[in-house]
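Chemist: sequence plus the predicted model coming up.
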Amino acid sequence: MPAKRDRQESASPLGRILQNTAWLLGGKGFGAICGLAYLAILTRTLGLKDFGHFSLIFGTAQALTSLAGFQTWRVVVRYGTEHLHNKDWDKFGRLGMLCGMLDAVGATIGCVLAAIMIYGFAHILELNPGYVDVAFWFCCGSLWALVSAPTGIVRALNRFDMAVYVEAIVPSGRLVAALVIWATGPSVGRFLAAWAAIDILEAILYWIMARRLCPQAVRVSNFSKWRMALEENPGVTRFFLITYAGSTIDAAMKNGPLLVVGGWVGTRAAGLYRLASQLSQALSKLSTLLTRSVYAEVARVRVASKAAEFRKLALQTSLIAGLAGVVVVLIAIFAGEQLLAMIGGEAFESGAGILVPLAIAASFDLASVAFEPVLHATGRARLSLVARLIAVVALGFGLWQFIPIGPSGAAWAVALAGAVSYVAMGVMAWRTLEKVEAGQIAVGIDDEPLG
């Protein structure tokens, strides 16, 4: 039974990217409105101190899910696109179930890491002892709510429209839960329990949707055929390890500064940093959406188009994303303080000094949205890992130099790392495109062994 593809698609790669991004933006626009609403409830009902505790627990869970979450959706898209192009549903299914099994292994390992981190190092973050058990169970719930493999299946099938409906469960569910908790008695534990339950519900629905879209592929029997999947996708293990290392580094860059602020400056400062970070992420949501669309389309162009079209697509998406990044920075500069005060109240107004550098960092993420997909699609994923390692060194240097300033110092360290990552990965991506167009690199050939 073939996968369901009953949606009219644009004829051009850029058109499909914009079409998919529009679907995602519609869902995320709704999600952003809900997110700002429940964030306002959180900050105003918990106050700066308890919101700081919530932020540290949530940030720890995000760090763990990024560390134990293997980003298997990239594997499904990178290798599954060719199986879909050839209409080989069995191979696609075995690959998807292999990635689902890896997700489960990652969640199990993550729970062990959560026990070590929460029960062994909570005192470093000045976490209230009454929240330790809650923090552990929240981390476990978040780990098992990972939906990377079914997400990859849906993206490889180019059904971003269907993903919008499932992903709307989280922001709408959190808003409803926040309103109920606000009315019945707000507490850090109740908010965390609600967040975890909603995330798990989304994971279940994602698997159901993947099954409905591609029943031939999403079958329990394929879980036992993981060895066959490894044989059918040469280089998949190396690609998986490289992308996992890259996502781990990315997690350190995104969540590390918050934990450093909590441990070095204090819980209140962590709450202030968290709100500014959330707002900057909301302003730069286009970066995440474009990444999802671009990654899937670049993988598709890799197997179905010529090198010139491949290069043109990268140039077009980079230009669009770069202009969006400029808009993000301007909003943060001219309206950041008002937005923070509107969401969190007067206690959070001072977060404007944190928001601007975080927005600058987000603008670099936006501008570089096509770089990593290009490197992955051309079998040079190791170069994106090298660029991330360089950025981590820059982040460490920035934190060492700027953290005495306070939370804003951590934000400027993030901005420095973003700039370094943009330059490093950008140079590698454009050199790769030049070699592709010159015929020196065959699109889709896997990396040579590391070492």
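Modeler: Received, thanks.
Chemist: C-alpha only now, for contacts and for neighbours.
Modeler: OK.
Chemist: centre of the chain versus the longest helix along the chain, how much separation?
Modeler: Secondary structure of the chain per DSSP state H: the longest helix is helix 13-68. Here the centre of helix 13-68 is set off from its chain's centre by 11 Å, with Cα atoms, centre = their mean, to the nearest Å.
Chemist: close enough to count as contact, Met253 and Ala413?
Modeler: No - Met253 lies out of contact with Ala413 (Cα atoms under 8 Å); the separation is 9.7 Å.
Chemist: identify the contacts common to those two.
Modeler: Common neighbours of Met253 and Ala413, using Cα atoms under 8 Å, 6 or more residues apart in numbering, are Leu395.
Chemist: more crowded one of the two?
Modeler: Ala413 (26 against 21; other Cα atoms under 10 Å).
Chemist: so who does that one touch?
Modeler: Ala413 neighbours (Cα under 8 Å, 6+ apart): 394-399, 402.
Chemist: these, buried ones only, as a ChimeraX selection?
Modeler: Selecting only the buried entries of the contacts of Ala413 in ChimeraX, with 16 or more other Cα atoms under 10 Å as the criterion:
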select :394,395,396,398,399,402
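Chemist: below is structure B, check it against A:
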Amino acid sequence: MPKHPTAAKRIIHNVSFLTLGRIATAICSFAYIAFAVRALGLAQFGLLILIHSLGIMASTFSRMQSWQTLIRYGNEPYAQRDLPLLGQIIGFCIRLDLLSALAAMSIGIVSVTFYSHIAHWDGWVTTLAYIYALICPFMYTGWSNGVLRLTERFHLVPVSDTVTAIFRTAGTAIGFLFHLKLGFFVLVWAGAVLIDYGLFLYFALSTLRQKIGLKLHWREVLGQWRWQLPGMWSFTRSTSINQTLGAVSGHISTLVVGSLLGSAEAAVFRICRQIADGIVTPAQMLSPVLYPELVKMRDRHDWRGLKRLTWKIFGILCAVSIALLLVAAFFGGRIFSLMLHIHLHGTTYYISIMLVSAVLTLLVVPLEPLLTVMGQIGFLMANRTWITMAYFPVLFVLTAHFSLAGACYATAISSFVMFVTRLWRAMISSLRPHPDPKPVAASPDTSKEAAVEA
């Protein structure tokens, strides 16, 4: 008998925890954005947004989705308490994150060098951007996040979100009260990144010790660079390309708008996008919760329950999307003015378009995990690649001709194409499922073969 009702209850329970953290972050964001804009002015705040976008873009570009690899290959060893194999899988994911960190810093420094020249930044702003680029390695909590999701310790995530949001709010309040400049606010943003990284690292290590009874030996972690299970690297590569292209496009679009229209317009575009994303945030929390549940159902070969759960969630999100669009139509501009204490013509229109884009992205949330566990990784990667490659030229042309409205149009068009193509593929895959084989525990012979392949 399918066990998707139990899975549904766990999903709702875990989504509730994640949503609490995002609600706290959203409330604090109203405060710290208002403090920052009033202290710096819209143009200087735009520079802060651009500096942050460069850093997060570099981090996102370099990310290998180690948390998905950990859940994909670690679920069965965790369920069977095969601690040696689980430790090797976690070690593999830690090494992925170390490579990501090195790449992030390199990409960040190169990005600042090029963009500061294109945007004609002065020496001080460029120096701040270089300093912020040094924080790029700490912007990704891949393996530690994967440990919390694998062990269902979702209640620890809102703790980190809340502490980080409170720190950023307190820092910007101090900057506003004492009339501090851009450099101070860059340091506050950097400090928030370090706090978030430190908390996730602490939570992951304590969970491994207390709940699993697994102690990582760092010499073993750093000394087995050639170890992997069959198919592990190809899975990581495909999921990373798909997720990276999706996440990085938002930051690059902000940089494109800033280079074409200026830092103030980039700030408006980013805030409109942030408001739209914030409205759909509770529903977006389904993604990190749904994937582990689908992996468990796949390992039980409960394909019927897996599909029923996915399409049930998809139907609920369709109903929620209608309500969200009504919220944006009536309250979008008011939310913008409350956040920035600035009234700008057209913000309701911009937010409405961006919310359409966010809603379409939201409807993809249950489709991607379904396609992933059904072995459609190659399609996800190819689909994301060609849509992203088409997005940036369209963004450039429409922004140059229609200003901020054009940037919003391009974003909505990209999300629409993504939604239609993935919905079609999910329907086809549901009619003719192709089960992804379960990961096989590495025997000595298998480990040697994997080492040779590496």
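Modeler: That came through, no problem. Just so we're clear, the structure is a prediction, and the values are computed from it rather than from any experiment.
Chemist: alignment lookup: Lys91 of structure 1 to structure 2.
Modeler: Here Lys91 of structure 1 is matched to Leu85 in structure 2, going by TM-score structural alignment.
Chemist: how about Met253 of structure 1?
Modeler: Aligning on TM-score structural alignment places Met253 of structure 1 opposite Ser249 in structure 2.
Chemist: which parts of the helix or strand containing its match are buried?
Modeler: Here Ser249 of structure 2 sits within helix 232-261, counting by DSSP states H and E. Neighbour counts over helix 232-261 of structure 2 (16+ other Cα under 10 Å) mark 232, 235-246, 248-260 as buried.
Chemist: same check, this time on stretch 413-420 of structure 2
Modeler: The neighbour-count check on stretch 413-420 of structure 2 (16+ other Cα under 10 Å) flags 413-416, 418-419 as buried.
Chemist: map Ile33 of structure 1 onto structure 2.
Modeler: So Ile33 of structure 1 corresponds to Ile27, using TM-score structural alignment.
Chemist: brain fart, Leu67 of structure 1
Modeler: Using TM-score structural alignment, the partner of Leu67 of structure 1 in structure 2 is Phe61.
Chemist: contacts only, for that match.
Modeler: Under the criterion of Cα under 8 Å, 6+ apart, the neighbours of Phe61 of structure 2 are 104, 244-245, 248.
Chemist: change it to 10 Å
Modeler: Residues near Phe61 of structure 2 by Cα atoms under 10 Å, 6 or more residues apart in numbering: 100, 103-104, 107-108, 240-241, 243-245, 247-249.
Chemist: how do these look in structure 1, which are kept?
Modeler: Using both residues aligned by TM-score structural alignment, their matches' Cα atoms under 10 Å, structure 1 keeps these contacts from these: 100, 103-104, 107, 240-241, 243-245, 247-248.
Chemist: now render those residues as a markdown table, adding distance to Gly406 of structure 2.
Modeler: Converted to a markdown table, the kept ones among the contacts of Phe61 of structure 2 look like this (distance: Cα to Cα, whole Å):
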| residue | distance to Gly406 of structure 2 |
| --- | --- |
| Ser100 | 33 |
| Ala103 | 33 |
| Ala104 | 30 |
| Ile107 | 28 |
| Ser240 | 29 |
| Ile241 | 27 |
| Gln243 | 25 |
| Thr244 | 24 |
| Leu245 | 21 |
| Ala247 | 20 |
| Val248 | 19 |
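Chemist: and those residues, which two are furthest apart?
Modeler: The two members of those with the most space between them (Cα to Cα) are Ile107 and Gln243, at 17.6 Å.
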